[in-house]
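Participant: Pasted the sequence and its predicted model underneath.
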Amino acid sequence: MGLKIGDKAPAFKLKNQNGEVIYAGEYLGNTPLIIYFYPKNFTPGCTAQACSFRDQYQDFLEAGAKVFGISSDSVESHKRFREKHHLPFDTLADKSNSVRRRYGVKGNLLGLIPGRETFVIDKDGVIQMKFNSMAASQHIPKALEVVKSF
């Protein structure tokens, strides 16, 4: 079924592009979070989405938000992806798709392609926006609009 607007966002632990464990529980309940799930590093849509988050990153920071990108790619792939595109936020490796499942992010094309979904979580840890669309460019303005409303 997945999470809905108004639900508490579940905490999770994943490794970032440097192999460091990131514990979302450190942020949930005190910092607005943008968590976006995407299919795969280095694909055209995912690259465009990551670079759009990069280009708007200062706006997210000014709104007090932390951004995390999550895919099932390896730590090493995340490191290369982040370095190549100069991403200022952590990309997290969900190799087992366990966090993707906890958040209820469904695949597309009969489940063959991992879904693209963005969650905006307020400083109290409550989901305020859930946006599911393979149109990568639509995620950033919607997330920014919501986080600026806090």
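Facilitator: Looks like it came in fine.
Participant: Could you use CA atoms for every contact and neighbour count after this?
Facilitator: Noted.
Participant: where's the residue positioned nearest the centre of the chain relative to Ile140, distance?
Facilitator: The structure's the chain has its C-alpha centroid closest to Tyr36; by CA atoms, centre = their mean the separation is 2.0 Å. Distance of Tyr36 to Ile140, computed by CA to CA, to the nearest Å: 10 Å.
Participant: Ser71 now?
Facilitator: 17 Å.
Participant: Looking at those two, which has the bigger crowd around it?
Facilitator: Remark: of Ser71 and Ile140, Ser71 carries more neighbours, 25 against 21, as counted by other CA atoms under 10 Å.
Participant: dropping in the other structure now:
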Amino acid sequence: MRHILAASLAATMALAAPALAELDPGDAAADFTVSGFQAGEAVSFHLAEALATGPVVLFFFPAAFTSGCEAQAAAFAEAIDQFTAEGATVIGVTGGNTDRLAEFSTQHCASAFPVFAIEEGMARDYDARMMMRPGWTNRTSYVIDQNSTIAFSWSEMSPYEHVDQTLAAVRALNVE
């Protein structure tokens, strides 16, 4: 009986855990075009075009209007001037609550950067699918260099270190 209970618990934990696999530095970043919002206005984004002007910080968050995602978006908004000073473009992407992204872009992103809805293919390409909530994305942040290569990745469900980690990685690119 104890073995059955332990196996059941292990299976439940595996299904409940987010997928924290991410692409590694040196991996190719898949090109993509997405639609979303900045300051409540519809915008689109094409990775290859953005990389022509500098690195891109691509952060996946589970869903708009969830407490961790609100904190993460606010932290990126507060640091946007630092990213801009380093020549980086910051974008947020999610698969969850995408019908509310226009409102989220003004309230929690402070209109400082755009947020986009993704499709399953992009979540798969960037290893950002959340296993416990199909359709949602896990919390993974990438720095993509101008060669369309992953320079840095950080997967952690806590929203609090993503800004510091990606900003340090962008700064390291500028030192090289």
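Facilitator: That came through, no problem. Note that the coordinates shown come from a computational prediction; the quantities given were computed from them, not determined experimentally.
Participant: Please enumerate the helices of the second structure.
Facilitator: 2-16, 47-51, 67-85, 101-107, 120-125, 162-175 (DSSP state H).
Participant: and Ile4 of the second structure, how many residues sit next to it?
Facilitator: The number of residues near Ile4 of the second structure, taken as other CA under 10 Å, comes to 9.
Participant: How about Arg129 of the second structure?
Facilitator: 29.
Participant: so what corresponds to it in the first structure?
Facilitator: Using TM-score structural alignment, the partner of Arg129 of the second structure in the first structure is Lys106.
Participant: Its match touches Phe131, doesn't it?
Facilitator: No: counting by CA atoms under 8 Å, Lys106 of the first structure stays clear of Phe131, with 11.9 Å between them.
Participant: ok, the spatially closest residue to Ser96 of the first structure that is not a sequence neighbour to Ser52 of the first structure distance?
Facilitator: Once flanking residues are discounted, Ser96 of the first structure sits nearest to Ser72: 6.9 Å by CA to CA, 6 or more residues apart in numbering. Counting by CA to CA, the gap from Ser72 of the first structure to Ser52 of the first structure is 20 Å.
Participant: between the two, which one's more packed in?
Facilitator: Shown here are Ser72 of the first structure and Ser52; by other CA under 10 Å, Ser72 has more neighbours (22 against 18).
Participant: Could you count how many residues lie near the aligned partner of Ser111 of the second structure in the first structure?
Facilitator: Counting by TM-score structural alignment, Ser111 of the second structure corresponds to Leu87 in the first structure. The tally of other residues near Leu87 of the first structure (other CA under 10 Å) stands at 18.
Participant: Relative to Tyr57 of the first structure, how far out is Leu87 of the first structure?
Facilitator: 9 Å.
Participant: Nothing else from me, thank you.
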